[in-house]
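# Sequence first, predicted coordinates after that:
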Amino acid sequence: MTSTLFTPYSLGRIELANRLVMAPMTRNRAGADGVPTDSMVTYYAQRAGAGLIVTEGTQPSAVGQGYPNTPGIHTAEQAAAWRRITDAVHERGGRIFLQLMHAGRISHPSLQPGAGLPVAPSAVRPAGQVFTAEGLQDFVEPRALETAEVEQIVREFAEAARLAIEQAGFDGVEVHGANGYLPHQFLAEGTNQRSDRYGGSADNRARFLLEATAAVAEAVGAERVGVRVSPANTFNDIVEHETEEVYAAVVSGLEPLGLTYLHVVEGPPSVTEKIRSNWSQTLIVNPAFSLETTTGNLEALLADGRADLAAVGRAFLANPDLVHRLERGAELNVGDPSSFYGGTDAGYIDYPTLDQTA
């Protein structure tokens, strides 16, 4: 098999050193006010060997926060701190996109301005519990957004994207439409029981994601915008029965925008195949937990045409030099789950590189 994983790739106007993408991963290491920290500068700079880094989910507004100590991109202070990160990544030859993530109902009043209710397409409480500063707490019933509020959130996505590009120095932004957060809540019939233009048919349920993405593309240029989706993913208590219809509507709506990529957290292979056949731009596929992270598996993902770029999450968490290790067939560090979410620099920026263990 001819190797392509470690060859350069043109992502629109951006040249990537290789075809391995660091997938977005929540780490809960920002300050209480959503400002990125010195440790975050180190963390992302360490992983600049990825062809492309997509940051952890970053809220476009205070209402969009879903977990403690997640970063924001809605104040000048946050943007200035992110600028230190993008500068550090660029100095090491890396490329970095910011993921815009509005958590919607996957939040808690303790994380909301004025201890308000989280917002959602409809007042449907998620099953389970949410991690808060006081520990795990039951999810609450969210407040259904008014139509005008949905339109306001679309504008917030666009303004956050503008801040990310113009002030924070990112190469681009990724709209997070996956994993049970707000855009996915609109897509799924289990969480979207609206009767206005954002609910009902598959086309209507796709409308929020499409409008938010179009607004972001208009604000910063479509060549700087990607979208992430996760067909049939039940994470965060998502109930989605019309997967093929919904993602057909999503792809047909996104295709004319001229975005730089679509990022799929792979579910049913048949859905990925349909997306691939109807998507003319770069397709990133994250096999999630279905494939072990090996050079052979990632090469096969590219070789069979399912993807143009391969996204990897947890292997990058424990291996800042993952590309270097895969190129050499070296053993990978194993991550410590107890330090995945929040904590100190231990299990965050202290994983050794291959050179350090030689």
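Happy to help now that I have it.

# going forward, measure contacts and count neighbours with C-alpha atoms only.
Will do.

# For residue 120, give its distance to residue 210.
Per Cα to Cα, to the nearest Å, residue 120 is found 17 Å from residue 210.

# first to last residue in stretch 309-316, what's the distance?
Taking Cα to Cα, stretch 309-316 runs 15 Å from one end to the other.

# List the buried residues in that stretch.
When burial is assessed from 16 or more other Cα atoms under 10 Å, stretch 309-316 yields the following buried residues: 309, 310, 311, 312, 313, 314, 315, 316.

# Just the closest of the residues you listed to residue 42, please.
residue 316 (14.0 Å; Cα to Cα).

# next helix or strand past the helix or strand hosting residue 136?
Assigned by DSSP states H and E, residue 136 belongs to strand 135-138. Elements were assigned by DSSP H and E; along the chain past strand 135-138, the next helix or strand is strand 143-144.

# Now residue 87: which helix or strand?
Per DSSP H and E: helix 76-91 holds residue 87.

# scratch that, residue 270 is what I was asking about
helix 269-278.

# Just list what that helix packs against, helices and strands only.
Secondary-structure packing of helix 269-278 (3 or more Cα pairs under 8 Å, 6 or more residues apart in numbering; DSSP states H and E): helix 243-254.

# got the angle between the helix it packs on and helix 269-278?
Calculated by axes from the mean of the first three to the mean of the last three Cα atoms, to 10 degrees, helix 243-254 forms an angle of 20 degrees with helix 269-278.

# moving C-terminal of helix 243-254, what's the next helix or strand?
strand 261-265.

# Next, the angle from that following strand to helix 269-278.
Using the same axes, to 10 degrees: strand 261-265 against helix 269-278 is 170 degrees.

# quick one: the strands in the stretch 151-300 of the chain?
172-176, 225-229, 261-265, 282-286 (DSSP state E, counting those that start in this stretch).

# Tell me which other helices or strands the first one touches.
Yep, that's strand 172-176 we're talking about. Where contact means 3+ Cα pairs under 8 Å, 6+ apart, strand 172-176 is packed against strand 96-100, helix 147-166, strand 225-229.

# Near residue 132, how many other residues are there?
When counting by other Cα atoms under 10 Å, one arrives at 18 neighbours for residue 132.

# same check, this time on the one 3 residues further on
The number of residues packed around residue 135, counting by other Cα under 10 Å, is 9.

# quick one, what contacts the nearest residue to residue 250 once chain neighbours are set aside?
Leaving out its chain neighbours, the residue that sits closest to residue 250 by Cα to Cα, 6 or more residues apart in numbering is residue 206, at 5.8 Å. Counting by Cα atoms under 8 Å, 6 or more residues apart in numbering, residue 206 touches 186, 187, 198, 246, 249, 250.

# try it against this one:
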Amino acid sequence: MPASYACLPAASRGRLHAEPESAHRTPFQRDRDRIIHSSAFRRLKHKTQVFVEHEGDYYRTRLTHSIEVAQVARTLARDLGLTEELAEAVALAHDLGHTPFGHTGEDALHAAMIPYGGFDHNAQALRIVTEIEARYAEFDGLNLTWETLEGIAKHNGPLCEMGADTGELHYALAEYVARHDLELHTHASAEAQAAALSDDIAYNTHDLDDGLRAGLFTAEEIATLPVVGDCFAEVDRRYPGLDPARRQHEALRRVFGALVEDVLETSRLRLAQSGAETADEIRALGRPVIAFSDGLVSDLRQVRGFLFERMYRHWRVARMRRKAAAVVAELFEIYMETPRVLPDDWRDSAMHAMSAAGRARVVADYIAGMTDRFALQEHRQLTDPMSRT
């Protein structure tokens, strides 16, 4: 039974475009299903986070990461008395706006878009589910509920102060909230906050796993880190002489569990202390209620510092980052200068744009939707004289 402060499906604020309710699914279940069936969600299969797609089959992609985040979000929501399907929908949608090549691609596209309003993957995710996914007869986008859209837009916290000029927001956010107010000055629902923390839990553990698989550091090195070291020590006590692969898995799954337990313990206390009895009271608290403990935040800062130095700045990753950034920057320049090389529907939109900014937005939407492999293929076809188009 959901708690009173959960976002209850029957109390949803509804959709921008009214639709008949489903006889078999709640509004949030429909949101989840529409996200899973979207083109943008399928493309996450070939979008990477740190490594580019062809580096190996075992590394996480945006799709496998999103599934992991959704699994954690459901666990947190169930234990805390929240609505699981809403937490799951926000978790599954949270990475839809990412470019090819992870944060490297985003940084490169943002740099190219600075004269035209910049690029932000959270804002792009909202743009995708409200406009770019054009499959339904009666509306653009997926026509998700207010609660899911709110979670996508501000799962990491408020984006502006109450009454602030929306001109300070990314254009995708500003344009949408002008017709459908998502109350960007408040925190999101507890379900969206759970999805955000689930993202932190997933990437903190799987980056350690992927880094070990890639040989960027050793198990002995990460066993010196807070939380991680305790988990390796527990495995060694319980299973002395365990083979390295099983030892690594056993330790990292314990790290995963420790992060989940910390969030649950901390969040139960915060929810109780908040006195909030409704979802709107959760939003109005002025602080998140789903969170890590202060001690774990400090520990994770050390873990992220290690990963930053030993993984994200590793020479092998740096080389791929340089290539990826060049691919995105050059594609943007080519499409802006010669929009005729775009596919038919994108070309028409770019060529009929009323301004350079309008054209840039079309180009950014097209590049952001690319998978790693398609971006590499497109770049090769447009820049290699020997390549067949």
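Structure's in. What do you need? Keep in mind that this is a model prediction, so the values were computed, not measured.

# Now the TM-score, please.
Scored against TM-score structural alignment, normalised by the length of the first structure, the superposed chains reach a TM-score of 0.29; 161 aligned residues with a Cα RMSD of 6.2 Å.

# and the helix holding residue 270 of the first structure with strand 282-286, angle?
Using the same axes, to 10 degrees: helix 269-278 of the first structure against strand 282-286 is 170 degrees.

# Okay, buried residues for stretch 257-275 of the second structure please.
Buried, per 16+ other Cα under 10 Å, within stretch 257-275 of the second structure: 258, 259, 260, 262, 263, 264, 266, 267, 268, 270, 271.

# Nearest spatial neighbour of the second one, chain-adjacent residues omitted?
Pointing back at residue 259 of the second structure there. Nearest to residue 259 of the second structure is residue 201, by Cα to Cα, 6+ apart, at 6.3 Å.

# Please identify which helix or strand holds that neighbour.
Per DSSP H and E: residue 201 of the second structure is located in helix 190-213.

# Next, the buried residues of that helix.
Across helix 190-213 of the second structure, burial judged by 16+ other Cα under 10 Å covers 190-199, 201-212.

# Quick check: what element follows it along the chain?
Next along the chain after helix 190-213 of the second structure, taking DSSP H and E as the criterion, comes helix 219-222.

# Kindly calculate the angle that the helix or strand following that following helix makes with helix 190-213.
For helix 219-222 of the second structure, the following helix or strand on the C-terminal side (DSSP H and E) is helix 228-238. Using the same axes, to 10 degrees, the inter-axis angle of helix 228-238 of the second structure relative to helix 190-213 is 70 degrees.

# which other helices and strands contact the helix or strand just after helix 228-238 of the second structure?
Toward the C-terminus, helix 228-238 of the second structure is succeeded by helix 244-274 as the next helix or strand (DSSP H and E). The contact analysis (3+ Cα pairs under 8 Å, 6+ apart) places helix 244-274 of the second structure against helix 62-80, helix 190-213, helix 228-238.

# what residues does the last one touch?
Meaning helix 228-238 of the second structure. Residues external to helix 228-238 of the second structure that are found in contact with it (Cα under 8 Å, 6+ apart): 222, 223, 242, 247, 248, 250, 251, 252, 254, 255.

# Now do the buried residues in that helix.
The neighbour-count check on helix 228-238 of the second structure (16+ other Cα under 10 Å) flags 228, 229, 230, 231, 232, 235 as buried.

# I'd like to know which of those is nearest to residue 377 of the second structure.
residue 228 (39.4 Å).

# what's the distance between residue 206 of the first structure and residue 138 of the first structure?
28 Å.

# That should have said residue 174 of the first structure, apologies.
29 Å.

# Which of those two has more residues huddled nearby?
Neighbour comparison, residue 174 of the first structure and residue 138: the larger count goes to residue 174, with 26 against 15 (by other Cα under 10 Å).

# Provide a list of residues in contact with the more buried one.
With Cα under 8 Å, 6+ apart, residue 174 of the first structure has these contacts: 54, 97, 98, 99, 100, 225, 226, 227, 228.

# go with 6 Å
Residues in contact with residue 174 of the first structure (Cα atoms under 6 Å, 6 or more residues apart in numbering) are 98, 99, 100, 225, 226, 227.

# Return the distance of the second one relative to residue 310 of the first structure.
The spacing between residue 99 of the first structure and residue 310 of the first structure, counted by Cα to Cα, is 17 Å.

# what does the first one give?
For residue 98 of the first structure, the distance to residue 310 of the first structure under the criterion Cα to Cα works out to 18 Å.

# For the helix holding residue 270 of the first structure, buried residues please.
271, 272, 275, 276.

# Out of these, the closest to residue 163 of the first structure would be?
When these are ranked by distance to residue 163 of the first structure (Cα to Cα), residue 275 comes first, at 30.4 Å.

# Chain neighbours aside, what residue packs nearest to the closest one?
residue 251 (6.8 Å).

# same question, residue 9 of the first structure
residue 16 (5.1 Å).

# circling back: just the buried positions in the helix holding residue 87 of the first structure, please.
For helix 76-91 of the first structure, the neighbour count (16+ other Cα under 10 Å) marks 77-90 as buried.

# Can you name every helix or strand that it contacts?
Applying 3 or more Cα pairs under 6 Å, 6 or more residues apart in numbering; DSSP states H and E, one finds that helix 76-91 of the first structure contacts helix 38-46.

# So which elements touch the helix it packs on?
Looks like helix 38-46 of the first structure contacts helix 76-91 (3+ Cα pairs under 6 Å, 6+ apart).

# change it to 10 Å
Helix 38-46 of the first structure sits against strand 52-58, helix 76-91, with contacts defined as 3 or more Cα pairs under 10 Å, 6 or more residues apart in numbering; DSSP states H and E.

# Between those, which one is closest to residue 327 of the first structure.
In terms of Cα to Cα, the element of those nearest to residue 327 of the first structure is strand 52-58, at 16.4 Å.

# by contact count, what packs against the closest one?
strand 14-16, strand 20-22, helix 38-46, strand 96-100, strand 172-176, strand 309-312.

# What separation do you get for residue 104 of the second structure and residue 250 of the second structure?
With distances taken as Cα to Cα, residue 104 of the second structure is found 31 Å from residue 250 of the second structure.

# Pick out whichever of the two has more residues nearby.
Higher neighbour count among residue 104 of the second structure and residue 250: residue 104, with 22 against 18, using other Cα under 10 Å.

# No further queries at this time; thank you.
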